[in-house]
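[1] Let me see the structure of the following:
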Amino acid sequence: MGTLLGHIVPGTFFTIFAIWWGFSIAIKYYYLYYRKNNTQKSNIYYSTTTFPCLCLFSFQKNPIESYIKICCVIIGMTGEFLTGFTHLYNEKLQRKTWLFSENNMQHITMFFGFSLGSIFEILIHYKYALPDGIEFLANILAFCIEGFLFHFHLHERNEIDIHVHLLLLYAIIFCIIAAIWEYNRPNQILATYARIAGTLLQGFWFYAIGFILYFPSNDPYWIWLPSHEHILLITVIFVWIALMTCIVLFLQSILVWYILKRRYSHYDNEEMIPNSIIHISDNEDSDDNNSQIQFSQRNEQYYNETYA
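    Predicted structure coming up:
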């Protein structure tokens, strides 16, 4: 059951934050669409790795999401550390020795990798002189660390274990590609949505891995065999979960669109959504080719408008 929990915890983190990002980006996109239709201004979307918490009105000007991500990392690392020790008898030494699980060590390293991006987000908020776009690079690095760790997680495991983690590796590679795309084209909303979809897919698939490998029942019915039929079935499950991920994000955007349209359609466009969730540009000459050149002005403008 402890190993099942070891997959549920990271799966929960990935799922919660992906859903939160989808919620926030849907609000931002709705505002861009509404503002364009009402002011006829050119609105340029810019991606961010963190969003202000609209539900905490007193703390909208603080990087609450970054702090929450660091707290989640600490919780995950602490849980892995406390459950990683075993006191077993060593035949070679003829006595009991304390051992620390390699799987727990791997999960701790993965959690730590994802904390780097949040640390950089906080440092940027407090105006530290850091290279432009470093929070995006830290995000890419975190996914690369995760993929590298799980690539070697497959060594000397049974065929079912290898297959489910190989599918997870595919999801991680997709996140890496999406994160690189988002870094190079920060004004393309589909790049951000691709990263969010890959993150949510990871969260759902972590749950699936836990229940496939460590189902909390001794019933032989729930034991997956390394047969051709079971391998194909697991692959189909992964594809359906990927499709469900896209459907969830689409329905989420439709729900946000419907709620905001009903609630704010009679307001002035500048009063519709709190400024803390908005980050746009009225520069009509902007395009994908100069996205990286605009990083400096974009970051300064965003954090001045959001957290100043």
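[2] going forward, measure contacts and count neighbours with C-alpha atoms only.
    Noted.
[3] in the helix or strand where Thr245 lies, what counts as buried?
    Thr245 belongs to helix 228-264 when elements are defined using DSSP states H and E. Neighbour-count burial for helix 228-264, with 16 or more other CA atoms under 10 Å as criterion, is recorded at 231, 234, 238, 241-242, 245-246, 248-249, 252-253, 256-257.
[4] again, but for stretch 268-275
    Asn269, Met272, Ile273.
[5] Could you find the closest non-adjacent residue to the first one?
    Pointing back at Asn269 there. Arg35 (5.9 Å; CA to CA, 6 or more residues apart in numbering).
[6] and for comparison, fold this next one:
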Amino acid sequence: MSSFKGNALRGTFFLFFGLWWSVKYPLKYLSQKLNADSQASRWIQKLDVLEGAAKAFFALAGMLAEQFVPSSPHASVYSGESHSWEKLANWQYMTMYLFYGLSGIVDVLSHSPLKLSLGLDRLLLSVAMCIEGFLFCFHDYNNAAVDQHLHSLLLIAIFGGALCTLMEVFLRDHTILEFFRTSFFILQGSWFWQIGFVLSPPWGGPGWDQTDRGNLMILTICFFWHYAAALVITTANSIFSRWYKKACQANLGNMDVELDCGFCIRKTSKSSDPVLLSVDGVDEK
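    Prediction:
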């Protein structure tokens, strides 16, 4: 769907996971810094499984929306009457959702008894992002300069995130790579919403003038404003988690720290308990 609703659906998909990661990763490293017990590790694994299931579910919903809303091709790729291809843009978006759905399935299987290779989940996510990028590279923009420029800027976020994710295959749990992958996902989500407002305003009427060169300049500026906002959101969550960790260490000592994500973290003490001895050094009988 090239309508506002279609872009809003895609934007919501990326924003959801980007914002979730901006909270999830700082909490995960907070648990590690506080010497979390095995119960916290199990909760993190459960969250990873739920994340993969949610990714597969949202991808399936996107595929169905691209195929079976009233203006969609309804699983028909070629029209025998007009002897032409049927709404290939919908098929492109469906293909994008398909590979993100496969990425979600691999996320779930990575924590199953199948014991998939470590890093396969990141590899499938990187593949999904690369395929998304190539689909937009070869998208038909009908010589619409603004439309093409909008999606060309989007390629920066797509391939930037794909590169970070591919590096995570070899550098697992790398905080910097996870930080930038998160920011690129938030950028994709907000920019898809921007595309919807520019090309198909929800209040009706035509989109921005495709022949005005000034629109290309202001949209380029807006794109980096979007990225600045994504960096601020990701950084703010990281700073808050670091501050919260220091506050816990300073004020709570060996007490249990209960996090909002539903699990409890126990800070272990490295020193053993003191041993009480009698005054004479021997026990009296």
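[7] Show me which of the buried residues of stretch 268-275 of the first structure is closest to Arg263 of the first structure.
    Nearest to Arg263 of the first structure out of these is Met272 (CA to CA; 8.7 Å).
[8] tell me the SS of the closest one?
    coil (DSSP: H, G, I helix; E, B strand; the rest coil).
[9] hang on, it packs against Tyr264?
    Yes - Met272 of the first structure is within contact range of Tyr264, at 5.5 Å (criterion: CA atoms under 8 Å).
[10] Grab the most central residue of the first structure for me.
    Among the residues of the first structure, Thr199 comes closest to the average C-alpha position under CA atoms, centre = their mean, at 4.2 Å.
[11] Per the alignment, name the residue of the second structure opposite that residue.
    Mapped onto the second structure by TM-score structural alignment, Thr199 of the first structure lines up with Phe185.
[12] picking that back up, distance to Gln106 of the first structure for the buried residues of helix 228-264 of the first structure - can I get that in a markdown table?
    Formatted as a markdown table, these follow (distance: CA to CA, whole Å):
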| residue | distance to Gln106 of the first structure |
| --- | --- |
| Ile231 | 25 |
| Ile234 | 24 |
| Phe238 | 23 |
| Ile241 | 25 |
| Ala242 | 25 |
| Thr245 | 26 |
| Cys246 | 29 |
| Val248 | 30 |
| Leu249 | 30 |
| Gln252 | 33 |
| Ser253 | 35 |
| Val256 | 37 |
| Trp257 | 40 |
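[13] Sort out which one of those residues lies nearest Val164 of the first structure for me.
    Ile234 (7.4 Å).
[14] mind checking what Pro201 of the second structure lines up with in the first structure?
    In the first structure, Pro201 of the second structure lands on Phe215 (TM-score structural alignment).
[15] should've said Asn143 of the second structure
    Checking TM-score structural alignment: Asn143 of the second structure goes with Arg157.
[16] How about Ile218 of the second structure?
    Mapped onto the first structure by TM-score structural alignment, Ile218 of the second structure lines up with Leu233.
[17] From Ile16 of the first structure, how far off is that match?
    Distance from Leu233 of the first structure to Ile16 of the first structure, counting by CA to CA, to the nearest Å: 27 Å.
[18] likewise Thr78 of the first structure?
    19 Å.
[19] what's stretch 109-126 of the first structure aligned against in the second structure?
    The alignment of stretch 109-126 of the first structure onto the second structure (TM-score structural alignment) spans residues 95-112.
[20] if we can go back for a sec, burial count for the match of Pro201 of the second structure?
    17 (other CA atoms under 10 Å).
[21] check contacts around it.
    Each residue near Phe215 of the first structure by CA atoms under 8 Å, 6 or more residues apart in numbering is listed here: Leu4, Trp222, Ile223.
[22] tell me the secondary structure for it?
    coil.
[23] Any buried residues in stretch 110-128 of the first structure, and which?
    Neighbour-count burial for stretch 110-128 of the first structure [16+ other CA under 10 Å]: 110-122, 124-125.
[24] follow-up on the earlier one: pretty sure the match of Thr199 of the first structure is touching Trp20, no?
    No - applying CA under 8 Å, one finds Phe185 of the second structure not in contact with Trp20, separated by 10.3 Å.
[25] Between those two, which contacts overlap?
    With CA under 8 Å, 6+ apart, Phe185 of the second structure and Trp20 have no common neighbours.
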